[in-house]
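Student: Curious how this folds, go ahead:
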Amino acid sequence: MKYFLVILFLLLTSQVGAKERKNDAGQLQLDCAEYLKAGDDASKNALNAMACQEFIQGIISTKTYYSLFYQIDKGFCLPKMVNPTEVATAINSYILSKPLNRGLMKGAIAMRALEQSYPCKK
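Tutor: Below you'll find the model as predicted:
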């Protein structure tokens, strides 16, 4: 039984046959395009849509945390009731408009997109 559980675990968690995913701005754009097609129901193309949705939620949560607890509003300022779809649209549009950035780090490109779409008021 012990060996059966180990083998089952290895089979369920193995990456055999899995397509390697890039971790760049181009992959983020593809993920967010799927998310935007699916709307807030990320189950239509689960892998891509959920990757975008989780990335966007991470950005929103991190920005909210630093704004609330450290009063840091640098780079970009999201509206209080920002919709994740709006953030995904801003990032997707930015990457599509700057194809040379597709191979760069997705976090840096996402931040640049949000700086342009949601600048802080001075």
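Student: Please make it C-alpha for all contacts and neighbour counts, starting now.
Tutor: Fine.
Student: State the next helix or strand along the chain beyond the helix ranked longest in the chain.
Tutor: Longest helix of the chain, by residue count under DSSP state H: helix 46-70. Next along the chain after helix 46-70, taking DSSP states H and E as the criterion, comes helix 84-97.
Student: Remind me what that following helix packs against, helices and strands.
Tutor: Judged by 3 or more C-alpha pairs under 8 Å, 6 or more residues apart in numbering; DSSP states H and E, the packing partners of helix 84-97 are helix 25-38, helix 46-70, helix 106-117.
Student: That helix to helix 106-117, inter-axis angle?
Tutor: Counting by axes from the mean of the first three to the mean of the last three C-alpha atoms, to 10 degrees, helix 84-97 lies at 100 degrees to helix 106-117.
Student: Also this sequence, please, to line up against the first:
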Amino acid sequence: MKILAAYLLAVLGGNTYPSADDLKDILCSVGAEAGDDRIDFFLSQVKGKDITELIAGGREKLASVPAGGGGVAVAAPTSDAGGAAVPAAAAAAANKEEKVEEKEESDDDMGFSLFD
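Tutor: The predicted model follows:
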């Protein structure tokens, strides 16, 4: 990622096709290091390609990647003391109540006051 970031910084700075030395200079200026073989491999992959076309192609590929947010997590059914199954919603509500109680405890002043 740091090689990509250095490449994008060089392009934004006006250098349409940065060299390996350009990328090394940018990386060294912030104290980062990258192997010569990784820089050479990256430059071989983007050689002669326009950055705007590469970004547009990447966006098209990312558009097909599922981003989640539509699925619902289902908890395994648990049982109460009588052995009957407790609905997942009730178990989730109990867990939520426990988390709320823990948060209230963490709001204490931990035995000392800032202004004592």
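Student: overall similarity of the pair, as a TM-score.
Tutor: The TM-score (TM-score structural alignment, normalised by the length of structure 2) is 0.22; 47 aligned residues with a C-alpha RMSD of 4.9 Å.
Student: Now distance to residue 94 of structure 1 and mean neighbour count too, for the helices and strands packed on helix 84-97 of structure 1, in a markdown table please.
Tutor: Formatted as a markdown table, the helices and strands packed on helix 84-97 of structure 1 follow (distance: least, C-alpha to C-alpha, whole Å; neighbours: other C-alpha atoms under 10 Å):
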| stretch | distance to residue 94 of structure 1 | mean neighbour count |
| --- | --- | --- |
| helix 25-38 | 9 | 22 |
| helix 46-70 | 14 | 16 |
| helix 106-117 | 6 | 18 |
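Student: I'd like to know which of the ones you listed is closest to residue 9 of structure 1.
Tutor: helix 46-70 (20.7 Å; C-alpha to C-alpha).
Student: by how many degrees do the closest one and helix 25-38 diverge?
Tutor: Using the same axes, to 10 degrees: helix 46-70 of structure 1 against helix 25-38 is 100 degrees.
Student: what packs against helix 46-70 of structure 1?
Tutor: Helices and strands in packing contact with helix 46-70 of structure 1 are listed as helix 25-38, helix 84-97; criterion 3+ C-alpha pairs under 8 Å, 6+ apart.
Student: got CSV for the ones you listed, with distance to residue 3 of structure 1 too?
Tutor: Shown next, in CSV, are the helices and strands packed on helix 46-70 of structure 1 (distance: least, C-alpha to C-alpha, whole Å):
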stretch, distance to residue 3 of structure 1
helix 25-38, 37
helix 84-97, 44
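Student: Identify whichever of those lies nearest to residue 7 of structure 1.
Tutor: Of all the helices and strands packed on helix 46-70 of structure 1, helix 25-38 sits nearest to residue 7 of structure 1, with 31.7 Å by C-alpha to C-alpha.
Student: The closest one packs against which elements?
Tutor: helix 46-70, helix 84-97, helix 106-117.
Student: A helix includes residue 11 of structure 2, no?
Tutor: Yes. Judged by DSSP: H, G, I helix; E, B strand; the rest coil, residue 11 of structure 2 forms part of a helix.
Student: That one: how many residues sit nearby?
Tutor: 14 (other C-alpha atoms under 10 Å).
Student: what's the answer for residue 43 of structure 2, then?
Tutor: For residue 43 of structure 2, using other C-alpha under 10 Å, the count is 19.
Student: my read: it touches residue 20, true?
Tutor: Yes. Counting by C-alpha atoms under 8 Å, residue 43 of structure 2 does reach residue 20; the two are 7.4 Å apart.
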